[in-house]
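Participant: compute the structure for the input listed below.
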Amino acid sequence: MIKLKSNMFRPLYKYRANDKYLIDLITKSELYFSSPIDFNDPFDSNLEILNAVGKEEIIEHYRKTVKPSDDFFSNILEKSLNDKSVFEIINSTLKKEFYKWVNEAAICSLSKTSHDLLMWGHYTNCHKGVCLGFDPSLLETSLGTIYDVKYTKPVPKINIYDNPTDAVIEFFCAKSNHWKYEKEVRIIQGKVGPYKFPKEALVKIVFGVKCDDKEKVKIMELVYNSGYQNVDFFQSFTDKKYFRLLGQKIRLIDNKIDNYKK
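Facilitator: Alright, predicted model coming up:
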């Protein structure tokens, strides 16, 4: 199981464009869980499932769960399993049920970093949006276990029989090395839709380099008016020496941005 191993005191981040979905996130205190079917990586949550179970595994599992006096039935089971069609039916049924659950599942993706240039470009309307920081311990308490995404070059093959729970997590949390820069973590739920988080969980908002000052004021006022009390605001800006982003803490005074460093 690849549960989040990072420091649980460091925020986890959600990159967002400045749109109605950002407004809903703030005003309703909701994070949206999406179907992996809609993700932008064709390999994402689309891995090969191995034949779930073989003859020996079925017999061994049966013998572990029945009384010793039931050897008669074990022998009957062993003989019936010589029919190849029995395996096909069992494996087909297991895979069908697994994929049914997969198709109904939903994921919320976050990142361990708030200053990745590519993610700012991809997910915030070219640096015009924001990056929201959340307290991971409060998210985990309210939304469920947070799992690290495992980046790999070979495509994993999933065995759902040995440990179904671990198989589900690996299925949803394995991605190509090409995406490693995202430093992604995921929360898994059983249904697509918005899920409430406690207001205390939102602890930080970073504005993009190209975010307009009027939009910053609007978002900061929206945060205050929505009842958040422990959110720090930061402005991203480009480093003069290296291709990287830096941040400066800012505040709102008389409807104006204060301590904005360029």
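Participant: rest of the way, CA atoms for contacts and neighbours
Facilitator: Fine.
Participant: residue ranges for the helices of the stretch 51-200 of the chain, please.
Facilitator: Applying DSSP state H, counting those that start in this stretch to the stretch 51-200 of the chain gives helices spanning 55-65, 71-80, 84-104, 117-123, 136-143, 164-173.
Participant: this one next, for a side-by-side:
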Amino acid sequence: MQSPSESDASSQTTPPRLFKYLHSDRIDVLEACKICFSSSLNLNDPFELKPPVRLYESDESMWAMVDELLPALIEETLAELPPPFRNQATKRQIESRARAQLLSKDNGFLKILKELTPALHSRFNQVMENRVGILCLTEKPDDILMWAHYACSHEGFVIEFDPESVFFNQRRSAKDEFRHLRPVKYSNVRPSLIFDNADMKAMLTKSEHWSYEREWRMMVDLNDATTVLSVHEKTYHLFEFPSSCIKSVILGARMPQAIRAKFLELIGENSMLAHVSCYQASTDDVLFKLNIDPT
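Facilitator: As a prediction, this is how the structure comes out:
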């Protein structure tokens, strides 16, 4: 099986194959064709979906917005005054007082924004935790660390998905930032989520420590889950997917024989999985690498 590990996750072109590492006890993903989209509370990265929050990209953009809104506010104020006071001198006075108020250190616009930001940040984090689910996939089926971390120390398995499946492209409009696959970027700097533009890079950026994962992700509204489970005080949201988007299954190099037999039986006897190829991972005799061969 050819590894796609040389493809570039920074490209917007979706790779021809994407993979999900799983523990061996998650055979239910194959049996029920339901997969978990995780809340950030259940992910191992404490920075996940918790970007710094800013209302405006810069002071310049903030004041540009003020300058855009101020003329209309001044005209509204003038319209409320008696006719004799509706003149240019009064208009200049109103504008001068408005700008002085906005710049006031005690109760000006900047002070109000500064006070609002922590509350806004807290509320944003709460909404992200409760509403946004992430499915994390990777370009690499043969990464030794990911087999160790996410596939039960090589006792688990990997599912190969077809990124072209309609399941991975459920956008409701051209501007929909959710319900389709996106590449994750890696950086040492945490990008801010800025409310005065539609840039989603803060939701798609992780520390460079995670760059070996070469992740692609799909975000959804957890309220759309097919099934919701509570296990050990954690909540898991399962989403049904068509079996046709599974291309292959790779069994781990340390998968116990009894569990391996169960997987082979399921793939061999379930008509919904008749198209699925099955591979076996094994350790190379010379190099620190995994070989992935047909079973």
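Participant: tell me how they score on TM after superposing.
Facilitator: TM-score for the superposed pair, counting by TM-score structural alignment, normalised by the length of structure 1: 0.78. Supporting figures: 241 aligned residues with a C-alpha RMSD of 3.0 Å.
Participant: between the helices of the stretch 51-200 of structure 1, which one is nearest to Pro194 of structure 1?
Facilitator: Between Pro194 of structure 1 and these, the tightest spacing by C-alpha to C-alpha is seen for helix 136-143, at 10.7 Å.
Participant: show me the one of the helices of the stretch 51-200 of structure 1 that comes nearest Phe237 of structure 1.
Facilitator: Across the helices of the stretch 51-200 of structure 1, Phe237 of structure 1 has its closest neighbour in helix 117-123 (11.1 Å, C-alpha to C-alpha).
Participant: dump the helices of the stretch 51-200 of structure 1 into CSV; add distance to Lys150 of structure 1 and mean neighbour count as well.
Facilitator: CSV is the format used below for these (distance: least, C-alpha to C-alpha, whole Å; neighbours: other C-alpha atoms under 10 Å):
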stretch, distance to Lys150 of structure 1, mean neighbour count
helix 55-65, 28, 13
helix 71-80, 38, 12
helix 84-104, 18, 14
helix 117-123, 18, 17
helix 136-143, 18, 18
helix 164-173, 6, 19
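Participant: Ser248 is in contact with Cys278 of structure 2, correct?
Facilitator: Yes. Counting by C-alpha atoms under 8 Å, Cys278 of structure 2 touches Ser248, with 5.6 Å between them.
Participant: need the nearest residue in space to the spatially most central residue of structure 1, chain neighbours excluded.
Facilitator: Central residue of structure 1 (C-alpha atoms, centre = their mean): Arg186, 1.9 Å from the mean position. Nearest non-adjacent residue to Arg186 of structure 1, counting by C-alpha to C-alpha, 6 or more residues apart in numbering: Ser109, 4.7 Å away.
Participant: if I look at whatever residue of structure 2 lines up with the one you found, how far off is Glu213 of structure 2?
Facilitator: Using TM-score structural alignment, the equivalent of Ser109 of structure 1 in structure 2 is Cys136. Cys136 of structure 2 sits 10 Å away from Glu213 of structure 2, going by C-alpha to C-alpha, to the nearest Å.
Participant: neighbour count winner among these two?
Facilitator: Comparing Cys136 of structure 2 with Glu213 by neighbour count (other C-alpha atoms under 10 Å), the higher total belongs to Cys136, at 23 against 18.
Participant: I'd assumed Leu22 was in contact with that one.
Facilitator: No. Applying C-alpha under 8 Å as the test, Cys136 of structure 2 and Leu22 come out as separate, 11.1 Å apart.
Participant: before we move on, the earlier item: out of the helices of the stretch 51-200 of structure 1, which is closest to Asp239 of structure 1?
Facilitator: Smallest distance to Asp239 of structure 1 across the helices of the stretch 51-200 of structure 1 (C-alpha to C-alpha): 11.9 Å, for helix 117-123.
Participant: and that closest one, how far from structure 2 on average?
Facilitator: In the superposition against structure 2, helix 117-123 of structure 1 averages 1.0 Å from its aligned positions (mean C-alpha distance after the TM-score superposition for structure 1).
Participant: who does that helix touch, helix- and strand-wise?
Facilitator: Secondary-structure packing of helix 117-123 of structure 1 (3 or more C-alpha pairs under 8 Å, 6 or more residues apart in numbering; DSSP states H and E): strand 12-16.
Participant: average offset between the strand it packs on and structure 2?
Facilitator: Its aligned residues in structure 2 lie a mean 0.8 Å from strand 12-16 of structure 1 after superposition (mean C-alpha distance after the TM-score superposition for structure 1).
Participant: give me the stretch of structure 2 that that strand matches.
Facilitator: The alignment of strand 12-16 of structure 1 onto structure 2 (TM-score structural alignment) covers residues 18-22.
Participant: that stretch: how far from the chain's middle?
Facilitator: Counting by C-alpha atoms, centre = their mean, to the nearest Å, stretch 18-22 of structure 2 is centred 16 Å from the centre of its parent chain.
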